[in-house]
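Asker: Dropping the sequence and predicted coords here.
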Amino acid sequence: MSDEPRSGGFDILDDATTDGVGVPKTNGAGVPDFAAARDHVRDELVRFARALRRAGMDVPANAATTAARALVVVGFDDRERARTALRACLVTDRADRATFDDLFAEFWRRLTAGLDPGGPAERA
């Protein structure tokens, strides 16, 4: 056996703080729960589509799925961009734009509150 480091010249810390191959162990603190975030987004999109239907809009059956895909593309950083993308997915009649805009504000508040660390979804 050689006294050379196992990593081909790089020192690997191999003790109780690593996984045995040099990768630091973590307790997961500060790592987002992606499954919970995904579920929250899905639930809020379904709730939003239902609210639009209750308000009299003709929302397609697959609209929540299409809207979720749109949010993946545009992200959550820009409220106006997300609103425009969702409106393209959920509004089929120009006359329903005002209804969408009225209900979007509450949807966005609930959605982002549940995604914020320490927000309502995390405390629930």
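Answerer: In hand now; what should we look at?
Asker: Could you use CA atoms for every contact and neighbour count after this?
Answerer: OK.
Asker: Now do the helices in this structure.
Answerer: 34-54, 63-74, 79-90, 97-115, 120-123 (DSSP state H).
Asker: As CSV, these with mean neighbour count would be great.
Answerer: Shown next, in CSV, are these (neighbours: other Cα atoms under 10 Å):
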stretch, mean neighbour count
helix 34-54, 16
helix 63-74, 17
helix 79-90, 17
helix 97-115, 16
helix 120-123, 13
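Asker: What separation is there between the nearest residue in space to Leu45 that is not next to it in sequence and Arg42?
Answerer: Of all residues not flanking Leu45 in the chain, Ala64 sits nearest, at 5.6 Å (Cα to Cα, 6 or more residues apart in numbering). Going from Ala64 to Arg42 by Cα to Cα, to the nearest Å gives 8 Å.
Asker: try this one side by side with the last:
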Amino acid sequence: MNSTAPVTLLQAAGEALPFEPSSFDCVVSTWTLCSVLDPDLVLREIGRVLKPGGRFLYVEHGRSPDENVSRWQDRLNPAWRRFAGGCNINRPFSKILAESDLRALSQNAAYGPGPRLFAFFYQGTAVRGCD
């Protein structure tokens, strides 16, 4: 059985999502939180628009747990950010998520293919708690 649903695309800043509170069952973010100005505010907005119990699915890249790699990420980040449209290679995504109102249900963090400076990935699911 084929079913279709209307789709509307719009451009908006993650720091100010133009949706009513508790509007969505699920929010998906892929390689986004590295480049927003305020990832804490974006996660608050995601929590705001999720229904209680709503899921946040993500794949992000960021700070390596390997001290040698993370030192190089810190050194290179200012130039990388200018080169790569605001992308930050040294954001500690799991810490940012842990300090948000979202509760991680699962998270995998590992190196993907490519240079270790740019290839530490976080993939998982978080949930908005019940109010």
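Answerer: Sure thing, it's come through. Quick caveat: nothing in here was measured; it's all calculated off a predicted structure.
Asker: Please state their TM-score.
Answerer: TM-score for the superposed chains, counting by TM-score structural alignment, normalised by the length of structure 1: 0.23, backed by 55 aligned residues with a Cα RMSD of 5.0 Å.
Asker: hang on, the earlier thing: what residues are shared contacts of Ala64 and Arg42 of structure 1?
Answerer: Residues touching both Ala64 of structure 1 and Arg42 (Cα atoms under 8 Å, 6 or more residues apart in numbering): none.
Asker: hang on, isn't the residue nearest to Leu45 of structure 1 packed against Ala51?
Answerer: No: at 11.8 Å, Ala64 of structure 1 does not count as touching Ala51 under the criterion of Cα atoms under 8 Å.
Asker: list residues touching both of these two?
Answerer: Residues touching both Ala64 of structure 1 and Ala51 by Cα under 8 Å, 6+ apart: none at all.
Asker: so what secondary structure elements neighbour the biggest strand by length in structure 2?
Answerer: For structure 2, the strand with the greatest residue count under DSSP state E is strand 50-61. Judged by 3 or more Cα pairs under 8 Å, 6 or more residues apart in numbering; DSSP states H and E, the packing partners of strand 50-61 of structure 2 are strand 24-30, strand 120-128.
Asker: want to throw those strands into TSV with distance to Ala104 of structure 2 and mean neighbour count?
Answerer: Converted to TSV, those look like this (distance: least, Cα to Cα, whole Å; neighbours: other Cα atoms under 10 Å):
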stretch	distance to Ala104 of structure 2	mean neighbour count
strand 24-30	14	15
strand 120-128	4	20
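Asker: In a markdown table: these, plus distance to Pro39 of structure 2.
Answerer: Shown next, in a markdown table, are those (distance: least, Cα to Cα, whole Å):
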| stretch | distance to Pro39 of structure 2 |
| --- | --- |
| strand 24-30 | 12 |
| strand 120-128 | 15 |
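Asker: With that, I have no additional questions.
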